[in-house]
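In: Fold the following and give me the result.
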Amino acid sequence: MIKSLIINPGSTSTKLGIFEDENLIKEETLRHSTEEISQYASITDQKDFRKNIILDFLKNENIDIKSFDVIVGRGGLLKPIPGGTYECTDALIADLQKGVQGQHASNLGGILAREIGDEIGVRSFIVDPVVVDELEPVARISGIPEIERVSIDHPLNQKAVARRYAKEHGKKYEDVNVIVVHMGGGTSCGVHKNGKMIDVFAALNGDGAFSPERTNGVPALALVDMCFSGKYTYEEMKKKIVGGGGFNAYLGTNDMRTVNKMCDEGDKKAQLVRDAFIYQICKNIGACATVLKGQVDTIILTGGIAHGKVITDAITERVGFIAPVTVYPGEDELLALAQGALRVLNGEEEAKKYE
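Out: Predicted coordinates:
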C-alpha cells in the first residue's frame, strides 16, 4: 500500500488529499483570506505560509508527516511539456519559482511537494500540468505566423477521464481514440489519440466555445475594433475575454446552477445563451471528430457542468451520431494526481524528467 499526500494550491485555498493507493482517506480545503494572501508580494513568497498551514493541519489530525510514501503537487506554469508524471527536479522547481509562463498559485504545488518530500526522504512529483502540449505540428498553425496555437487547458482531468474510460473497457489509454469535453469555469475540447492529446480547443487562449466566464472564439476583426476603440484599457479587454466573458457577460453569473434555474423559470435570454453554449460545444466536438477521421471510441463529457443532465442530454442528442457519449461529472483532480504517482511507483510507467 502506498500512502500519498496530494497538494493542490489555488488562489485562495490549498486543497489536500490523503490517499492509500487510490482510496481517499481524507480530503480538506484549507482556505486563505484575502488579507492573509495580500501580505505576500509574489506567489513564491507564500510558500512557507502555506507549508506551515499544511503541517499544522496534519498535526491537528494526528497524521504523522513521516507516514507518507510520496508527495504529489499540482503542476504549474512550466515550459510546454508532454503529458505524464514528472519528478520534482531542481530544474523543474527553478522554473516554477521563476514562473516561466506566468505566476499562478499552482506553481506552489511542485515547490511544496519537493520541500516536504525532501524533509521526510520520499519522492515528489507533479502530474499533467496545465502546460501539457502534445499538439501535432499541423494543429499549431493559426493563419498568422506570429501567433502559434498552443495547448493550455485541462490536461489533468482530460487525461484522467480518458484513462478511466480505457480501463473500464479493458484497454490502455494508448489504445483508444476519444474526444474529451471539460466544462467548468473554462471549457476545453481535446482530441486524444493513442495516449496523446494531439489537438484541443483551448480553454484559456481564446479558442472554441464560450464558458461561464470566458469568451473564447469570437469574430477577430470585431475584437480588434473593440481593442482600438479607445473605450477600454488593456486590462479591461483581458477581463472581457477571461473572467468577465461568457455567461458572466450575458447573464451576470458564472454559476451554471443559477443559469439552469433561470431557464426553468422561463427566462428566454438565459435559455438562448445556454442553447448557444451547447451549440458551440457540439460544433467543437464535430470538428474534433474530423481530426480522428471519424474513428472515435467515445465522447466524454466531464467537469462541473456535466452534473447537469439537461445539458449532457442536449449535447448527446446532437453528437450521438458520431460516437457513444460517456458522462463523468466533476473533476477529481486529487485522485488524478495520486494515480499519476502510483503509475510510477507501481512500475506502470517511468517518471519523466523536466529539462
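In: Only C-alpha atoms from now on, for both contacts and neighbour counts.
Out: OK.
In: Tell me the secondary structure of the spatially closest residue to L77 that is not a sequence neighbour, please.
Out: Counting by C-alpha to C-alpha, 6 or more residues apart in numbering, Q101 is the residue found nearest to L77 once chain neighbours are left out, at 5.2 Å. Secondary structure assignment for Q101 (DSSP: H, G, I helix; E, B strand; the rest coil): coil.
In: Surely Q101 and N107 touch.
Out: No. Q101 is beyond contact range of N107, at 10.2 Å (criterion: C-alpha atoms under 8 Å).
In: Now do the contacts for the residue nearest to L77.
Out: 77-79 (C-alpha atoms under 8 Å, 6 or more residues apart in numbering).
In: Now tabulate these in CSV and tack on distance to I120, secondary structure and neighbour count.
Out: Formatted as CSV, the contacts of Q101 follow (distance: C-alpha to C-alpha, whole Å; DSSP: H, G, I helix; E, B strand; the rest coil; neighbours: other C-alpha atoms under 10 Å):
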residue, distance to I120, secondary structure, neighbour count
L77, 26, coil, 23
L78, 25, coil, 24
K79, 28, coil, 17
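In: Present those as JSON lines; the columns should include distance to V200.
Out: Converted to JSON lines, those look like this (distance: C-alpha to C-alpha, whole Å):
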{"residue": "L77", "distance to V200": "18"}
{"residue": "L78", "distance to V200": "19"}
{"residue": "K79", "distance to V200": "18"}
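In: The structure of the following sequence is requested for comparison with the preceding one:
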Amino acid sequence: MSKTVLVINSGSSSIKYALLDPDSGESLASGIVEKIGNPVGTITHKHDGEKFVVEEPVPDHGHGLKEVLRLFEEKGPSLHEANVVAVGHRVVQGGRFFSGPALIDDSVVQTISDLIPLGPLHNPAHLKGINVARELLSEVPHVAVFDTAFFQDLPEEAARYALNREVADKYSIRRYGAHGTSHQFVSQEIAKLTGRDDLKQIVLHLGNGASVSAVVNGHAVDTSMGLTPLEGLMMGSRTGDIDPAAVFHLARVGGMDIEQIDQLFNRESGFKGLVGDNDMREVWKKCEAGDQNAIDAIDIYIHRLLKYVGAYTAVMGGLDALTFTAGIGENDSLVRQRLLDRLAYMGIVYDPKINEIIRDPHPRKISTDDSSVEVFVYPTNEELAIARQAVTFA
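Out: Now for the predicted structure:
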C-alpha cells in the first residue's frame, strides 16, 4: 500500500496543505484555509478534479485544521484510508540548529520558538500549525522541514557579514537564506535530468518573493537572501539589496521609526512601491501602455538578476546550468527573454519558441544544443520536497 504524507504550511492567517505520495510525486488532495481570525474565512479543498469551497468563520488555526480534517473525510480522500505515515511542516527559520529535517518533539518546538527573533513574520505562525496538528494527528510523526537548512553549510566567506564579530555572534547575525527547500529540490532534479552530479548551477526562484542560489556539486555556496528574506533581488513588495544607511537616513531625516521602515522595506517597496502593483502581469500591461515607472521597474529587476548571475558565475568559476523556477520564473517568458538576451555574451543561446511556452507543468530545456550553458525551466514543488524529507522519519 502506498504511503502518503500530509504537508502543512501554516501562515499567520492561513493554512496551506497537500496530501502527497512521496514516491510517485502524485498530489491526492490540496487546499488552503484563508482569512483566519476574520469575520468570515474561506476553506478551499481540491480532490479528484473537484473543488469544494466553504465560507464560514475560522476563529483560529485549531478550528481551521479541524475543518480541513472534516473535509478530507467528507470529500475525500479519507486520511484513515490514505495511509498517512507522517506530517511535514514547512518552517522558514531554522537558524544554525537545523541542517536537515527534524522529528518534532517538545525540544524542537522550543528551538523554533527561540528562533522567533530571526523569523518574526513566519515562525510564530508555523508553531500554531505544528501545535494544533500534533494534537489532532498525534498517531503519526511530525517533521519540520526548514527553508534555511540547505544553506546551513554555506562557506564562511558567503555566510558571514563584515560586521563586528562579537556583535554578529552575540545576536546570531549571518546569512541564513530562504527558499532553501525549493533551491535544493530544483538543483537536485536538474542534476538527475542532466545525469551529472558535478554541476555548477544557478537557480533563480522568482516569485513575489525572489532569491537566487549558487550550487556546486549539490552544495549551496551562496544565496541572495540573508539574515532575513529582505536581502537580494528586487521582489513584489521588498526592496532587495539597499544601502543599510537608508535606515539611518529615514530615521534621522524622515522621522520614521523602525516599524515604519520595516513596513516600507518589506511591504511597500519592490514592484508595489515602484509601480503600484506587484502582479507582474499588470506591470507588463503598464509597460506596453508606455508607463515609464513600469518600464524602469522592469529594467531594475533585470539589472539585479544580471548582477547576481554574473557574480555567482564568478564565485563558482563557471556555470553549467541556469534554471528558472517559481511563479514568475516558470511563467514569465518576457523576464526570461530579457535576462537571457543580456547573457548572450556568455555564449548562452536559447530557443525563443520553447521559451514562450507558459503554464506547462513539465520541466523543459530552453537552451539550444550549441549553448555554452544549459538553461531550464523547472517547476518547483516544495510540498513534494517536504513530503520526501518527512517520510524518512516514518
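In: Quantify their similarity with the TM-score.
Out: The TM-score (TM-score structural alignment, normalised by the length of structure 1) is 0.84; 333 aligned residues with a C-alpha RMSD of 2.7 Å.
In: sorry, back to before: overlap of the contact sets of Q101 and N107 of structure 1?
Out: What both Q101 of structure 1 and N107 touch, as defined by C-alpha under 8 Å, 6+ apart, is the set L77.
In: Just give the closest residue to the spatially most central residue of structure 1, not the sequence neighbours.
Out: For structure 1, the residue nearest the mean C-alpha position is H154 (2.8 Å; C-alpha atoms, centre = their mean). Distance criterion C-alpha to C-alpha, 6+ apart; nearest residue to H154 of structure 1, sequence neighbours excluded, is V130 at 5.9 Å.
In: Map the residue nearest to the centre of structure 1 onto structure 2.
Out: Residue pairing (TM-score structural alignment): H154 of structure 1 is matched to H179 of structure 2.
In: Ok, I305 of structure 1 next?
Out: By TM-score structural alignment, I305 of structure 1 lines up with I328 in structure 2.
In: Count residues in the vicinity of that match, would you?
Out: 22 (other C-alpha atoms under 10 Å).
In: Give the equivalent position in structure 1 for E268 of structure 2.
Out: Matched by TM-score structural alignment, E268 of structure 2 corresponds to G244 in structure 1.
In: what sits against its match?
Out: Applying C-alpha under 8 Å, 6+ apart to G244 of structure 1 gives the contacts 213-214.
In: where does it land in three-state SS?
Out: Under three-state DSSP, G244 of structure 1 comes out as coil.
In: Quick check: the gap between it and F210 of structure 1.
Out: To F210 of structure 1, G244 of structure 1 is 11 Å away according to C-alpha to C-alpha, to the nearest Å.
In: what do you get for G143 of structure 1?
Out: From G143 of structure 1 to F210 of structure 1 the distance is 21 Å (C-alpha to C-alpha).
In: Neighbour count: those two, which is higher?
Out: The residue with more neighbours, out of G143 of structure 1 and F210, is F210; 26 against 9, by other C-alpha under 10 Å.
In: right, and the more buried one touches F277 too?
Out: Yes. F210 of structure 1 lies in contact with F277 (C-alpha under 8 Å); the separation is 6.5 Å.
In: Select the longest helix from structure 1.
Out: For structure 1, the helix with the greatest residue count under DSSP state H is helix 268-291.
In: Tell me the helices and strands packed up against it.
Out: strand 177-183, strand 187-193, strand 196-201, helix 246-251, helix 256-264, helix 309-319 (3 or more C-alpha pairs under 8 Å, 6 or more residues apart in numbering; DSSP states H and E).
In: Any idea how far the last one is from the middle of the chain?
Out: With C-alpha atoms, centre = their mean, to the nearest Å as the basis, the distance from the averaged C-alpha position of helix 309-319 of structure 1 to the chain average is 22 Å.
In: what does the fifth one give?
Out: Centroid separation for helix 256-264 of structure 1 versus its chain: 24 Å, with C-alpha atoms, centre = their mean.
In: what's L16 of structure 1 in contact with, if anything?
Out: L16 of structure 1 neighbours (C-alpha under 8 Å, 6+ apart): 5-8, 27-30, 334.
In: If you could redo that for G226 of structure 2, that was the one I meant.
Out: 174-178, 232.
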